[in-house]
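A.B. asks: Provide a 3D model corresponding to the input given below.
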Amino acid sequence: MTASAPLAVTMGDPAGIGPEIIIKMYLRRPDKRHWLVVGDPMVMERAASMLGTELRIRPVSSVDDAPFEAGFLDVLCASRLCDLPAVATVSAAGGRAAFDAIAAAIEIARQGRVHGIVTAPIHKEALAAAGLTYPGHTEILAELGGARSVAMMLANEDIRTVLVTIHCSLAEAIRRADFAAQMDAIRLAHTGALSLGIAHPRIAVAGLNPHAGEGGLFGDEEVRIIRPAIEAARAEGIDVTGPWPGDTVFMQARTGRFDIVVAQYHDQGLIPVKYLGLDRGVNITLGLPFVRTSPDHGTAFDIAGRGIADPSSLETAFDYAVRLKSGNMRANKR
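C.D. replies: This is a model prediction of the structure:
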């Protein structure tokens, strides 16, 4: 990592495992400490105390004030909670503090003060309790990050997938998976693969229906929408094929036939990645003017506060953020 632009790591929901795995990542990787936390200092102090570490939490008011000294974890103050939310408990205060950390991190990322953002997990019910109607990180990033369109890419060392639709019901996903959404996802998959160093990305698009519709026997979305989008993207010079049956395309990608798969809806794309292990997967938001990654798991309230959470997925997300080039994150405008 260069010494010029640090990464920002948001604390996540204060009642979840986010603060704990952040502390553990700092302790486990002394050679990779050019980063700061965006969040609440008291939350991070509680996590450090719970783990029994002598690590000191140092509040800072700006990125420039962070000296990145050994033994100190710098925390850019996004909130100052008077009373800490109980561990493993949904609360409006926790949802608001988590959101404030994300918003502050987005602001410094848009200003170019940090290379990118790594986000610890948030709890959607806590956001709702705070009166925040965002389904998740991606929608917050899209609204506050100044992006025309965004897409979620899930990646590990075996397979990568970009989603056409994200957090919505399956019925709504079918309605949203129109021609424009297909084109956005294909273009972002292409630029996302480039940002990972893949010089000539080979993209496969999964079908929406069983057997990719069987020529219209099981649904006509492939014929009416998906195939025309693939042909239009190929006319732009993108190496994309399909639609391929969703039950086999990820197996083909894993064996090396494709570099990235465009999936039509949330579970179609996430199940194959998560099946290979939560500690190996990373969530990358494409289309933003800055890098954003996150671990491929949630707040884990069932183990929060017990000191047993594994920081491996956060470390993987951190390493991807270092690897990604923000200039390649946007889709080409056509």
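A.B. asks: rest of the way, CA atoms for contacts and neighbours
C.D. replies: Will do.
A.B. asks: who does the lengthiest helix in the chain touch, helix- and strand-wise?
C.D. replies: Longest helix of the chain, by residue count under DSSP state H: helix 92-110. In terms of contacts (3 or more Cα pairs under 8 Å, 6 or more residues apart in numbering; DSSP states H and E), helix 92-110 is packed against strand 7-10, strand 35-39, strand 116-119, helix 124-129, helix 137-144.
A.B. asks: Throw these into JSON lines and include mean neighbour count and distance to Arg202, thanks.
C.D. replies: Formatted as JSON lines, the helices and strands packed on helix 92-110 follow (neighbours: other Cα atoms under 10 Å; distance: least, Cα to Cα, whole Å):
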{"stretch": "strand 7-10", "mean neighbour count": "29", "distance to Arg202": "30"}
{"stretch": "strand 35-39", "mean neighbour count": "28", "distance to Arg202": "34"}
{"stretch": "strand 116-119", "mean neighbour count": "29", "distance to Arg202": "26"}
{"stretch": "helix 124-129", "mean neighbour count": "20", "distance to Arg202": "34"}
{"stretch": "helix 137-144", "mean neighbour count": "17", "distance to Arg202": "25"}
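A.B. asks: quick one more, to check against the first:
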Amino acid sequence: MTKPIIAVPIGDPAGIGPEIAAKAFADSQTQSAARCLAIGDTAVMEQAIRITGLPLHIHTVQNPQDGRYEQGILNLFPIDNIDMSKFAFGKVSGMCGKAAFEYIEKSIELAMQKKVAAVATTPINKEALKAGGVNFIGHTEIFGDLTGTKDPLTMFEVRGLRIFFLTRHVSLRCACDMVKKERIKDYVKRCYAMLNSLGVTEGTMAVAGLNPHSGEHGLFGNEEVTEVEPAVNELTAEGYKVCGPIGADSVFHLALQGKFNSVLSLYHDQGHIAAKTLDFERTVSVTGGMPILRTSVDHGTAFDIAGTGKASEISMIEAIRIATAYSPHFYV
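C.D. replies: Below is the predicted model of the structure:
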């Protein structure tokens, strides 16, 4: 079976993205599972190889199929947009923000053309994007716009545990106000469609409770009674395998044990804490509802250690692994 080609835009050059990409490419398990193609600046990747001390040689390609996917080779689609005389690690730079966007843009283009099976992204910096004149706040917004996807879904995966998010970057007060029956129904349906697109067709989705012990039937909080339960009941009547609300102090553990195929978290930190406490380094973000597959490390640019070679590649390896596992359902 031919191994899928996974595009890896190297992220903000001033961060750890180039280093973790190089380390992941050199990993024997990664090499045995996928053909990895970096998208980025040649000088930046040469520097990353020197910093990490890896026995890698860069092979540049314009067509992903022309790569030399073998031990000791780092295949690179070159976009040489960094002036190394002005480059500095660990600092917000408009040059680096614009460059990072261009790497992502090319990766999406290759995926839309089906020249690569999936995209596994490295960290970018929101301030650098803004300084570079890029009018997006992050990866999800970029992927949504460039793929024509109105509202991409985010799913975390770690050790087989899958977590969706009803709300994300809003205040906790606002998140509580957004727990509404129709929103829950819409998200469950869209999450089911995403799971199907990933080949996950068996099992039941659980909806987490919002209040402690799911409010104890309205004793302390009634969102479960007025919004969550009616949503679940209507979804069940429509044929969806969904249950809840399940207390947030147990639902993630139950899903990890295999009782549920996924969990709909009702607010950002509810799901983030569960995933990252389970395994911080192996938590991977999967963006769905798009015509292409994107996975990502779930950490930042780590400007404080960029350029030192200390950055862990574990999350990058996991992002490539998950992209490889799900890619057959997208790439034909």
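A.B. asks: picking that back up, columns distance to Arg56 of structure 1 on top of the helices and strands packed on helix 92-110 of structure 1, output as CSV?
C.D. replies: As requested, those are exported to CSV (distance: least, Cα to Cα, whole Å):
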stretch, distance to Arg56 of structure 1
strand 7-10, 17
strand 35-39, 13
strand 116-119, 21
helix 124-129, 28
helix 137-144, 28
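A.B. asks: before we move on, the earlier item: by how many degrees do the longest helix of structure 1 and strand 35-39 diverge?
C.D. replies: Here helix 92-110 of structure 1 runs at an angle of 140 degrees relative to strand 35-39 (axes from the mean of the first three to the mean of the last three Cα atoms, to 10 degrees).
A.B. asks: Helix 92-110 of structure 1 vs helix 137-144, what angle?
C.D. replies: 50 degrees.
A.B. asks: What range does helix 92-110 of structure 1 cover in structure 2?
C.D. replies: The alignment of helix 92-110 of structure 1 onto structure 2 (TM-score structural alignment) covers residues 94-112.
A.B. asks: Just the buried positions in the matching stretch, please.
C.D. replies: 94-108, 110-112 (16 or more other Cα atoms under 10 Å).
A.B. asks: what do you get for stretch 282-293 of structure 2?
C.D. replies: Arg282, Thr283, Val284, Ser285, Val286, Thr287, Gly288, Gly289, Met290, Ile292, Leu293.
A.B. asks: all strands of the stretch 51-200 of structure 1, in order?
C.D. replies: With strands called from DSSP state E, counting those that start in this stretch, the stretch 51-200 of structure 1 shows them at 56-60, 72-77, 116-119, 151-155, 160-163.
A.B. asks: May I have the residues that are in contact with the equivalent of Asp40 of structure 1 over in structure 2?
C.D. replies: The pairwise alignment with structure 2 assigns Asp40 of structure 1 to Asp41, based on TM-score structural alignment. Listed by Cα atoms under 8 Å, 6 or more residues apart in numbering, the contact set of Asp41 of structure 2 reads Pro78, Ile79, Asp80, Asn81, Ile82.
A.B. asks: thought the first one was touching Val44?
C.D. replies: No. Between Pro78 of structure 2 and Val44 there is no contact under Cα atoms under 8 Å: 10.3 Å.
A.B. asks: now Ser91 of structure 1, nearest residue through space, not along the chain?
C.D. replies: Ala126 (5.3 Å; Cα to Cα, 6 or more residues apart in numbering).
A.B. asks: can you tell me how far the one you found sits from Gln264 of structure 1?
C.D. replies: To Gln264 of structure 1, Ala126 of structure 1 is 28 Å away according to Cα to Cα, to the nearest Å.
A.B. asks: can you check Asp13 of structure 1 too?
C.D. replies: Counting by Cα to Cα - Asp13 of structure 1 and Gln264 of structure 1 are separated by 29 Å.
A.B. asks: between the two, who's got more neighbours?
C.D. replies: More neighbours surround Asp13 than the other of Asp13 of structure 1 and Gln264, with 34 against 29 (other Cα atoms under 10 Å).
A.B. asks: Looks to me like the more buried one is in a helix.
C.D. replies: No. Under DSSP: H, G, I helix; E, B strand; the rest coil, Asp13 of structure 1 sits outside any helix and is assigned coil.
A.B. asks: Let me see the contact set for it.
C.D. replies: So Asp13 of structure 1 contacts Gly94, Gly95, Ala97, Ala98, Ala120, Pro121, Ile122, His123, Thr299 (Cα under 8 Å, 6+ apart).
A.B. asks: before we move on, back to that, could you dump the strands of the stretch 51-200 of structure 1 into JSON lines and include distance to Phe258 of structure 1?
C.D. replies: Shown next, in JSON lines, are the strands of the stretch 51-200 of structure 1 (distance: least, Cα to Cα, whole Å):
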{"stretch": "strand 56-60", "distance to Phe258 of structure 1": "45"}
{"stretch": "strand 72-77", "distance to Phe258 of structure 1": "41"}
{"stretch": "strand 116-119", "distance to Phe258 of structure 1": "27"}
{"stretch": "strand 151-155", "distance to Phe258 of structure 1": "13"}
{"stretch": "strand 160-163", "distance to Phe258 of structure 1": "9"}
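A.B. asks: Out of these, which is closest to Leu314 of structure 1?
C.D. replies: Ranking these by proximity to Leu314 of structure 1 (Cα to Cα) places strand 116-119 first, at 8.0 Å.
A.B. asks: Tell me roughly how far that closest one lies from structure 2 on average.
C.D. replies: When structure 2 is superposed, strand 116-119 of structure 1 averages 0.5 Å from its matched positions, counting by mean Cα distance after the TM-score superposition for structure 1.
A.B. asks: Mind giving me the packing neighbours of that strand?
C.D. replies: strand 7-10, helix 92-110, strand 291-295, helix 312-323.
A.B. asks: quick one: which of these is nearest Gly52 of structure 1?
C.D. replies: Nearest of these to Gly52 of structure 1, taken as Cα to Cα: helix 312-323 at 19.7 Å.
A.B. asks: and for the closest one, what span of structure 2 is it aligned with?
C.D. replies: So helix 312-323 of structure 1 sits over residues 314-325 in structure 2, by TM-score structural alignment.
A.B. asks: Kind regards, and thank you for your time.
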